[in-house]
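Visitor: from the sequence below, what's the structure:
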Amino acid sequence: MEFLANYGLFFAKAVTVVIAFGAIVIMIVSASGRGRKADKGHIEVNHLNEKFEEMRDSLQAALLDPEALKLHDKAEKKRLKAERAEQKKKAKQNQEQVAASTDADKAEDIAGAAQKKRVFVLDFVGDIKASECDNLREEINAVLTLATPADEVVVKVESGGGMVHSYGLASSQLARFTDRKIPLTVCVDKVAASGGYMMACVADKILAAPFAVLGSIGVVAQLPNFHKLLKKNDIDYEMFTAGEYKRTVTMLGENTPKAKEKFKEDIEDTHELFKEFVSSHRPAVDIEKVATGEVWFGKRALEVALVDEIKTSDEYLLTLSETANIYEVEFTVKKSIQEKFGLAAQSAADRLLMTWWERLNLQRWF
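Guide: Below you'll find the predicted structure:
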C-alpha cells in the first residue's frame, strides 16, 4: 500500500510538471505569434499529369518482367524525345507567326492556340457557413491571373448547403470564370444540394456520379420557441425594436400570426430568388418541377436536366490528362496552435450538427 501511495504521488507530480510545461510552451508560442505578422497563406500547385504518370510507372514496374520493363523504358524515352522535338518545332513556328503579326489581339490568339490546353482543378468542401469560400476566393484570384478562354477550370463541389448569403457569395466567386468566358466544369461526386447546387449551376457543364445527390432547390428556416416555458415560470421576456419588421419571430418571445406570416413571406421571396438564379444559368430546367425542395440521385438528376453528364471527377480528369496539362490549385494558411484547436472543435460541432440534420430529415441510406 505504501508503494502504491508513493507511486500515485510520483505520478501526480509528473502529470503536474507535464501540464505546467505544456502551458508554458503554449504561452511562449502565443506570445511569439502576436509579435509576428500573420501568415496570409500561399498557393500550392500540383501537376496531376506527373502524379498519373508516376502511378502508371509504379504499376508497370510491378507487372512487367525486367527485360520487358527495359524495352518499355527505352520506347518511352524515344517517344518523349520525339514529343519534345515536336513541341520545340511548334514553339518556334509560333514565335515566327507572332513576330510577323501586326495585330496585337491576333498575335495573342496565335500564342494561346499553340499552347497546350491547361486545366485548373479546385476543391470546395462546404459546411453550413461555406467557410471554404475565403480559400476559394484566393484560388480563383490566382487562376484568373493566367487562365484564358482556351483553358478550363474544374471545381469539385461537395456540400449539402447552408446559409443563403454565404453560398450566394461562393456562387458569385465561381461566376467570375464564366464572366471571363473561361470554360467552367463542376464535378459532383457525393452531394451538391441547396447552396451546393446554387454553386454548381453556375458552371457551363455539370458532371455527377451515378448516386451523387443534387437539387434541394428550396429554403428552410426553423427555431425552437421557449415562450410557453418562460410564461409558465413567470419569466418575462422584453424586446425593443425600431422598425416594424426589425425582428419577426424569436426564440424567447411570443410569435404572433402577423410575425409568422412576414417571416414566411421572406422565405418565399428567398425561394423565388433561388429559382430565378437557377433558371438564369440552366434555362433547360423546368424550374417549377424541380424547385420543390426534393433531391435527385445522379441519373435521375440527368433526366430533369439538373446535370449534363454522368461521370466521376476521377474519370473526367484522367481523360483530360491525355490532351491537357492539369494543375491542382490549393490555397493554404499556416495556422497557430490556438487556431488549430479552435477549428478542430468547430469542425467537430459542424459535423455533429450536419449528422443530426441529415437524420432528422430522413436521408435515404443503403
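
Visitor: only C-alpha atoms from now on, for both contacts and neighbour counts.
Guide: Fine.

Visitor: burial measure for the residue lying closest to Q173 once chain neighbours are set aside, as a count.
Guide: Ranked by CA to CA, 6 or more residues apart in numbering and with sequence neighbours excluded, the top spatial neighbour of Q173 is R137, at 6.4 Å. Residues lying near R137 (other CA atoms under 10 Å) number 16.

Visitor: quick one, what contacts the most centrally placed residue in the chain?
Guide: Relative to the mean C-alpha position of the chain, the nearest C-alpha, by CA atoms, centre = their mean, is the one of F124, at 0.7 Å. Applying CA atoms under 8 Å, 6 or more residues apart in numbering to F124 gives the contacts E132, C133, L136, V155, K156, V157, E158, S159.

Visitor: one more, so I can put them side by side:
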Amino acid sequence: MEFLTDYAGFLLKLISVALVIGFLLAMMASGKRKSQPGSLSVTKLNESYDAMKAELDHQLLDKKVLKNLEKEKKKKEKLEKKAQKKAPKADEVDKKRLYVLDFDGDIKASAVETMREEITAILSVAKSQDEVVVRLESGGGVVHGYGLAASQLQRIREANIPLTICVDKVAASGGYMMACVADKIIAAPFAILGSIGVVAQIPNVHRLLDKSLIDVELHTAGRYKRTLTMLGENTEEGREKFKQDLEDTHGLFKRFVSSQRPQLDIEDIATGDTWYGSEALENKLVDVVMTSDAYLVSHYANADVIQVVYKQPKGMAERLGLSFFSALEQKAVSWIGKLTQSRGY
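Guide: Got it, this is the predicted structure:
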C-alpha cells in the first residue's frame, strides 16, 4: 500500500508538471498562430443531396423500379457528355455555380475574419452567371465590426456577382445592415428581421466608490475625449454628447440601409422594432419568404451548389487540448464587451 501511495503521488506530480509545460508551450506558440496560413474547404452540396436521395430510393423503391431509374440516370449522363463534346466552347457548357457561405455573428462580428478570406477566394474564380448565397444569423453587435462585415459583402456586388442573403432565424440590427447589401433577401416565415437602431449601456460605480472614500482621477486632452465613464462622475454635458453620438450613428445606419434598399420607408422602419419573416415581406425588408434549405434545393438540378469554408489555423492550446482557457477568455471578453460597449447596432 505504501508503494502504491508513493507511486500515485509521483504520478500526480508528473501530470502536474506536464500540464504546466504544455500550458507554457501553448502561450509561447500562440503568438505564431497568425502567421500560419489557413485552409479552404470546398464541398459540393449536390453530391451529398444525391447520395441521400439514392439511399432513400434504395431503401423504399421496388428493385424493378430502382433498376429503371438507374438506367434513366445513365442515359441522361451519356447525353450530357455528348452535349459537352459537341459544344464549340467550354464556357458554353459551364453550369451555374452557387457559392454558399455561412456567417454566424457574435457581438464583435468575429466571423468576418473567415468570411473575408472566403469572399476573396470566391471572387478569384466566380463569373457573372454565378451567385453567392450567404446563410446569415446575427442579432447585431459593435458598429465597426458589422460595418466591416457589410463592406466585405459589398465586394461581391461590386464584382457584379449576384448576392443572396438567406435568414433562417435572425438578422437584426447589425445583422440586417449586412443583409440589406444583398440583391435579394430571403427569410424563413418566423425569422426575426429589422431592429434598425442603436443601443449603448455603460455601468457606473462612482457612487459606490464615493461611499468607500475611493477617488478616481481621469485626465483628458480634448473636450469630448471621454463622455461617460464607468468609474468617474458623469456630467450632463457628457450625457448629452453621448446621446448625440448615438443619434449620429443611427442617422448613418438609416442612410446606409436606404441606399441599399430604397424601396423601404426608412422613417417608419428605423424605430428599432423587429418583424417576423412574413411581416418583413409586407414591410419590404425582405423579398421572398422561404427557408435557405428550400432555396438551395431548388437549384440542385441546374447548378453546382458549392459550400466554401475557410478554416483558421488552430493554436497550440487547442492542439494540446487546452482550449478551455481560450473559451474562457472569449466568454470574458464577450461579457466585458456587453458591459462597456459605447455604441452598437
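
Visitor: picking up where we left off before, give the equivalent position in structure 2 for the residue nearest to Q173 of structure 1.
Guide: With TM-score structural alignment as the criterion, the equivalent of R137 of structure 1 in structure 2 is R116.

Visitor: its match reaches A150, doesn't it?
Guide: No - taking contacts as CA atoms under 8 Å, R116 of structure 2 lies outside contact range of A150: 10.5 Å.

Visitor: for T164 of structure 2, give its distance to A51 of structure 2.
Guide: From T164 of structure 2 over to A51 of structure 2 the distance is 26 Å, taken as CA to CA, to the nearest Å.

Visitor: more crowded one of those two?
Guide: The neighbour comparison of T164 of structure 2 against A51 (other CA under 10 Å) goes to T164, with 21 against 12.

Visitor: residues contacting the residue mapped onto that one from structure 1?
Guide: Structural correspondence for T164 of structure 2 with respect to structure 1 (TM-score structural alignment): T185. Under the criterion of CA under 8 Å, 6+ apart, the contact list for T185 of structure 1 reads E152, V153, V154, V155, A203, D204, K205, I206, L207.

Visitor: OK, contacts around the alignment partner in structure 1 of A188 of structure 2?
Guide: Using TM-score structural alignment as the criterion, the counterpart of A188 of structure 2 in structure 1 is A209. Applying CA under 8 Å, 6+ apart to A209 of structure 1 gives the contacts V188, D189, K190, G298, I310, K311, T312, S313.

Visitor: give me the subset of those that lies in helices.
Guide: Members of the contacts of A209 of structure 1 lying in helices (criterion: DSSP state H): G298, S313.

Visitor: top of the contacts of A209 of structure 1 by neighbour count?
Guide: Using other CA under 10 Å as the neighbour definition, the contacts of A209 of structure 1 reach their maximum at V188, which records 31 neighbours.

Visitor: mind listing the strands for the stretch 151-300 of structure 2?
Guide: Along the stretch 151-300 of structure 2, the stretches classed as strands by DSSP state E, counting those that start in this stretch are 163-167, 170-172, 184-187, 192-194, 274-276, 288-289.

Visitor: can you check the stretch 51-200 of structure 1 too?
Guide: Assigned by DSSP E, counting those that start in this stretch, the strands in the stretch 51-200 of structure 1 fall at 118-125, 152-158, 184-188, 191-193.
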